[in-house]
Structure formats: structure tokens, C-alpha cells
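S.K.: Pasting the sequence and the predicted coordinates here, then a few questions.
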Amino acid sequence: MSEGRGSVVDFSRIQWRKSSRSTQEGNCVEVASGRAVVPARDFRNPDGPVLGFGPDEWRAFISSVKTGRHDLH
């Protein structure tokens, strides 16, 4: 994954966490803390792709989820 102007981010050593509201079916997203990038991935596919959100974009995404803008079922 690229961050900023093409630098590579190593996600192998970060601490992933998931919501306490995750479903029993495992339909959840894991996130990790980051300064320039908030990484997010599919809990069921830890070796799969990682999406990187800027802090402002992450806050906007979380806000839109909380308001029901996305179909989460």
C-alpha cells in the first residue's frame, strides 16, 4: 500500500482490533491506529488487501455509518 507520495507502509507489525459489536458470523472490519493512515481490512481475510483512509476520511466514513447511510446487513 502507498501512503502519501509513494512510500510503502508495512502493516505486518500493527495491532488490529475489531468492534465489540461485530456479528457472530464474523462480518466485520478490523482497523488499526495510524497517524497518516487508518488501515482497515476484512476480518475474514487477514492476508487480503488493506484499505488506507486518511484521518479526515476515516472520521467521515464512521460518521456516515453511524447515520445509517450504508447497508450493513
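M.R.: Nice, I can see it.
S.K.: contacts and neighbour counts: CA atoms only from here.
M.R.: Will do.
S.K.: Give me the most central residue, this structure.
M.R.: Ala40 (1.8 Å; C-alpha atoms, centre = their mean).
S.K.: got the contact list for the residue lying closest to that one once chain neighbours are set aside?
M.R.: Nearest residue to Ala40, sequence neighbours excluded (C-alpha to C-alpha, 6 or more residues apart in numbering): Val31, at 4.4 Å. Val31 makes contact with 16-18, 38-41, according to C-alpha atoms under 8 Å, 6 or more residues apart in numbering.
S.K.: let's bring in a second one:
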Amino acid sequence: MSADFAAAKWRKSSRSNSEQECVEIAEASSAIGIRDSKNPNGGHLALKRAVFAGLLNRMKAGDFDI
């Protein structure tokens, strides 16, 4: 999937501490981007909105050991 995140506003959870060890997300027209705040220039993972929503739902349901 290709999505343009060049002008995207990246954000992290309000529950994150002040350390730079967070997952950040940004919205593009067709996708949600996910990146590591420790390395913002290291690339990102782009997921279709429905896939991202499914991932969040599974995380909230406790389907992953995180």
C-alpha cells in the first residue's frame, strides 16, 4: 500500500510518558501510518483504515500478549 505521509501530523497516546519510546500514528486519506518515535525517519507501516480498526479492536479485546 502506498500512502503519502509527508505532511501528516504524527501523534502518540496521551498516556505516553515523556520518553521517546512510543508508537506514533498519522492519518492519510487512504491509510493510517504507524512508526516508532525513537526513529521517526526510519520509515513507517501503512495500514488500510479497516485493517487498523481491526488491529485496535483485537488489541482492546486482549488478543495479543502486549
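M.R.: Perfect, thanks for sending it. The structure presented is a predicted model; accordingly, all values stated were derived computationally and were not measured.
S.K.: what lines up against the residue nearest to Ala40 of the first structure once you look at the second structure?
M.R.: Under the alignment defined by TM-score structural alignment, Val31 of the first structure is paired with Ile25 of the second structure.
S.K.: Would you quantify the distance from that match to Lys9 of the second structure?
M.R.: The spacing between Ile25 of the second structure and Lys9 of the second structure, counted by C-alpha to C-alpha, to the nearest Å, is 8 Å.
S.K.: swap in Ala31 of the second structure?
M.R.: 13 Å.
S.K.: out of those two, which sits in the busier spot?
M.R.: Set Ala31 of the second structure next to Lys9 and count neighbours by other C-alpha atoms under 10 Å: Ala31 wins out with 21 against 11.
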